[in-house]
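S.K.: Next input, structure requested:
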Amino acid sequence: MSKVTSSAPSQRMLRVGEQVRAAITQVLQRGEVRDDLLEKTVISVSEVRMSPDLKMATAYVTPLGVADHEGVIAALNRNAKFIRGRIGGQLRQMKYMPEVRFRDDTSFDNYRKIDALLRSPEVRRDLEEPDASTDDKPE
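M.R.: Next up, the predicted model:
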């Protein structure tokens, strides 16, 4: 009997990911990480994706008000082991503490591009033109 695999995350992966996201957010809010760059940066943790075996957590973060996202991401990855240790106290129900890695969340940039596209004159023009195929014909 073969096991059916799916690319969608399981409910357990989603639940654990949300718990890890909340724990990372608390560690960053309290300023427990001693890094000059991280101490003066506000960081939004938008999502944490868990691997199927729950041993790897990929945290998607957005540094707010900072032009150099790469530097902040590198600082978070340098301190990943410390952060993993700090979130361990909040996730005691887990058999294994997941290894944490940080990635830049580019979804806000994608939303901004889509918004700019939808507000472009070409799209506005297409929305304002009456559609020739739906003429008001009496029935």
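
S.K.: contacts and neighbour counts: CA atoms only from here.
M.R.: Fine.

S.K.: Show me which helix runs longest in this structure.
M.R.: Ranked by residue count and defined by DSSP state H, the top helix of the chain is helix 11-29.

S.K.: Heading C-terminal from that one, find the next helix or strand.
M.R.: helix 36-39 (DSSP states H and E).

S.K.: helices or strands up against the longest helix of the chain?
M.R.: Applying 3 or more CA pairs under 8 Å, 6 or more residues apart in numbering; DSSP states H and E, one finds that helix 11-29 makes contact with strand 42-50, strand 56-64, helix 80-88.

S.K.: Would you format these as CSV with mean neighbour count included?
M.R.: CSV is the format used below for the helices and strands packed on helix 11-29 (neighbours: other CA atoms under 10 Å):
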stretch, mean neighbour count
strand 42-50, 19
strand 56-64, 20
helix 80-88, 17
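
S.K.: Indicate which one of these is closest to Pro121.
M.R.: Set against Pro121 and scored by CA to CA, the helices and strands packed on helix 11-29 come closest in strand 56-64, at 30.1 Å.

S.K.: Please name every helix or strand in contact with the next helix or strand after that closest one.
M.R.: Following strand 56-64 in sequence order, the next helix or strand is helix 69-78 (DSSP H and E). Contacting helix 69-78 under the criterion 3+ CA pairs under 8 Å, 6+ apart are the following elements: helix 36-39, strand 56-64, strand 99-104.

S.K.: Can you list the helices and strands that the shortest one packs against?
M.R.: Spelled out, that is helix 36-39. Under the contact criterion of 3+ CA pairs under 8 Å, 6+ apart, helix 36-39 touches helix 69-78.

S.K.: let's see this one next to it:
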Amino acid sequence: MAKNRFSNHSGPSQRQLRVGELIRRTLSDVLNQGDIHDPDLNRLSITVTEVRPSPDLKIATIYLIPLGGEQREEAIAALKRNKHELRRALSRQTNLKFTPDLRFLIDETFDRMDETRALFARDEVQQDLRGDSDEDQP
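M.R.: This next block holds a predicted model:
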């Protein structure tokens, strides 16, 4: 079945991808430069891993992780407290027609990767991968 631009199951549009990357880079710069006047936020080292704008570009979901994966709740709380200032910085530093509303979530991709590595390291999984099970023996 061919997908078209009206399909609900298609991935993000090129426009969403471009806007998401622009927001990601700009927010990363704003956070790294300490442009936000909140000491709690400025003491955290936050990596913005991905930004997913909604199809209408009015909402941007920001996926992030604090350095070392620690202080997740504090990072989210500080970003939510400073959401309006972050939107203003985005508005000043980008040429977007409308600055989207920002939603902040912890990126759990790295946690899932660690869980997958641990799963593959288990003896019974290694045995299955090698094909050393008793049924294969003559």
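
S.K.: returning to what we had before: and the helices and strands packed on helix 11-29 of the first structure: which comes nearest Ile24 of the first structure?
M.R.: Checking those against Ile24 of the first structure by CA to CA gives helix 80-88 as the closest, at 6.4 Å.

S.K.: residue in the second structure matching Ala116 of the first structure?
M.R.: Per TM-score structural alignment, the equivalent position to Ala116 of the first structure in the second structure is Ala118.

S.K.: So its match, which state does it fall into?
M.R.: Recorded secondary structure, Ala118 of the second structure: helix (DSSP: H, G, I helix; E, B strand; the rest coil).

S.K.: What's the separation between it and Gln126 of the second structure?
M.R.: Using CA to CA, to the nearest Å, Ala118 of the second structure is found at 11 Å from Gln126 of the second structure.

S.K.: between those two, which one's more packed in?
M.R.: Gln126 (13 against 10; other CA atoms under 10 Å).

S.K.: looking at this, the more buried one is in a helix?
M.R.: Yes. Assessed by three-state DSSP, Gln126 of the second structure belongs to a helix.

S.K.: I'd like to know how far the closest residue to it other than its chain neighbours sits from Ile23 of the second structure.
M.R.: Leaving aside its chain neighbours, Gln126 of the second structure sits nearest to Phe120 (6.5 Å; criterion: CA to CA, 6 or more residues apart in numbering). Going from Phe120 of the second structure to Ile23 of the second structure by CA to CA gives 35 Å.

S.K.: So between those two, which is more surrounded?
M.R.: Using other CA under 10 Å, the more surrounded residue of Phe120 of the second structure and Ile23 is Ile23, with 27 against 14.

S.K.: give me the number of residues near Asp123 of the second structure?
M.R.: Asp123 of the second structure, neighbours per other CA under 10 Å, totals 10.

S.K.: Does Val61 of the first structure touch Ser44 like I think?
M.R.: Yes. Val61 of the first structure is in contact with Ser44 according to CA atoms under 8 Å; the separation is 5.5 Å.

S.K.: related to what we said a few turns ago, can you check which of the helices and strands packed on helix 11-29 of the first structure gets nearest to Gln26 of the first structure?
M.R.: When these are compared by CA to CA, helix 80-88 sits nearest Gln26 of the first structure, at 8.6 Å.

S.K.: what comes into contact with that closest one?
M.R.: Contact partners of helix 80-88 of the first structure, identified using CA atoms under 8 Å, 6 or more residues apart in numbering, comprise 20, 23-24, 27, 33, 97-102.

S.K.: Sort out which one of these lies nearest Arg49 of the first structure for me.
M.R.: Once CA to CA is applied, the member of the contacts of helix 80-88 of the first structure that ends up nearest Arg49 of the first structure is Val20, at 9.2 Å.

S.K.: What separation do you get for that closest one and Leu38 of the first structure?
M.R.: Val20 of the first structure sits 19 Å away from Leu38 of the first structure, going by CA to CA.

S.K.: again with Thr62 of the first structure
M.R.: In this view, Thr62 of the first structure and Leu38 of the first structure are 12 Å apart by CA to CA.
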